[in-house]
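predicted model and sequence below, questions to follow.
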Amino acid sequence: MRVILCGRHVDAVRVPAHAGPDLAVALAAAGGHGPVLADPYSGVWHLLTAPGTMESGPWAGAGIRLLRPGTRLTIPAADVTPGKDLYWYVPPGGGVTTASQLTAVLSAAAGLSMSQPGADR
């Protein structure tokens, strides 16, 4: 395990664990193949994108939020996959998820129009 900083190494959107699998599938369908971190112990997942590219939007709420710059995020080794503890649902190294892909998926899940600010990134 190691600790990385949001805003410096990644931007991370925290979502409730029950929403994680559907959001990961929707991201993949939208062409997003960036890392997705699952934490069954705490009941949250993290959808990751490049640092400094993601902005919070009207999709935030009901347990979904962009982690602030400087927030510490613990990550496992890249080969740690499903288990009872922190693991990679989508491991790093397999592609990227852009901020626009993540914004589109989160907006769709929240039933919002893509005309929201920040959706053009």
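Now that the structure is in, tell me what you want to look at. Please read all numbers here as calculations on a predicted model, not as lab measurements. Numbering: from 1, shown residues only.

hey, let's count contacts and neighbours off CA atoms from now on
Will do.

so which strand or helix has the spatially most central residue of the chain?
Central residue of the chain (C-alpha atoms, centre = their mean): Leu47, 1.1 Å from the mean position. Using DSSP states H and E, Leu47 falls within strand 44-49.

which parts of the chain are strands?
Applying DSSP state E to the chain gives strands spanning 2-5, 11-16, 36-39, 44-49, 65-66, 72-75, 87-90.

A further structure is provided below for comparison with the first:
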Amino acid sequence: MPVETYGWDDDLTDLTRYSAQPHDGLPFWVPRIQTQQVRCGEHFEAIRAPVTEAERAHQILGSHSGPVLANFYTKIWYFLLEPGLVTPQAWTVRGTRLMRAGALIAIPPASITYGRDVRWVVLPEQGHTDPHALQQALEGHAPAPVTPRRSRRSRTDTRPTPTSPC
């Protein structure tokens, strides 16, 4: 029975072998085995922020934070946002930057959540960060809580009902 090995002579052009599978619950662009470069703008937008501001923003956002990458050596964090929601003209937070479309970001396997190289702070399975909330958090402000919009039906249900005279 042949044993499959992952040595230096592997064909690295076959990314399906190295990428997340649908049953993993992760996007396909998250690698399974080794860190790979993925272009911004297609699957995500990336906001680059210095570690101090990024850690503070991450604490402010709490469970409302989407995918986040951190790199110990560069002291840079990347907040990954849903593509197409932010334009360079609209992103005005000092000291941070919206990475241009086509810029390469190192994406580690989902299992890399600690260590000195690039690692996940929040995995992509957690959803997306709201760009406005991230902007507020990076500026040091707690974002306004998201209140669900009331449906038309719920408004009519809250009207007082007429009472009949006794």
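Perfect, thanks for sending it. Everything quoted here is computed from the prediction, not taken from an experiment.

that older thread, what does the residue nearest to the centre of the first structure correspond to in the second structure?
Matched across to the second structure, Leu47 of the first structure falls on Phe79, judged by TM-score structural alignment.

residue boundaries of the helices in the first structure?
Using DSSP state H, the helices of the first structure run over residues 20-29, 99-109.

would you mind finding the most buried of these?
Using mean count of other C-alpha atoms under 10 Å, the stretch among those with the largest mean neighbour count is helix 99-109, at a mean of 21.

do you know how far the residue mapped onto Pro82 of the first structure from the second structure is from Trp120 of the second structure?
Under the alignment (TM-score structural alignment), Pro82 of the first structure pairs with Tyr114 in the second structure. Between Tyr114 of the second structure and Trp120 of the second structure the computed distance is 7 Å (C-alpha to C-alpha, to the nearest Å).

of those two, who's got more company?
Using other C-alpha atoms under 10 Å as the criterion, Tyr114 of the second structure and Trp120 rank with Trp120 on top: 23 against 13.

how close does that one sit to Ala46 of the second structure?
With C-alpha to C-alpha as the criterion, Trp120 of the second structure and Ala46 of the second structure are 14 Å apart.

quick one: Pro40 of the first structure and Ala17 of the first structure, what's the gap?
7 Å.

out of the strands of the first structure, which gets nearest to Gly57 of the first structure?
Counting by C-alpha to C-alpha, Gly57 of the first structure lies closest to strand 65-66 out of those; the figure is 8.6 Å.

the second structure: matching residues for that closest one?
Taken onto the second structure by TM-score structural alignment, strand 65-66 of the first structure occupies residues 97-98 there.

how close does that stretch sit to the first structure?
Taking mean C-alpha distance after the TM-score superposition for the first structure, the mean distance separating stretch 97-98 of the second structure from the aligned residues in the first structure is 0.7 Å.
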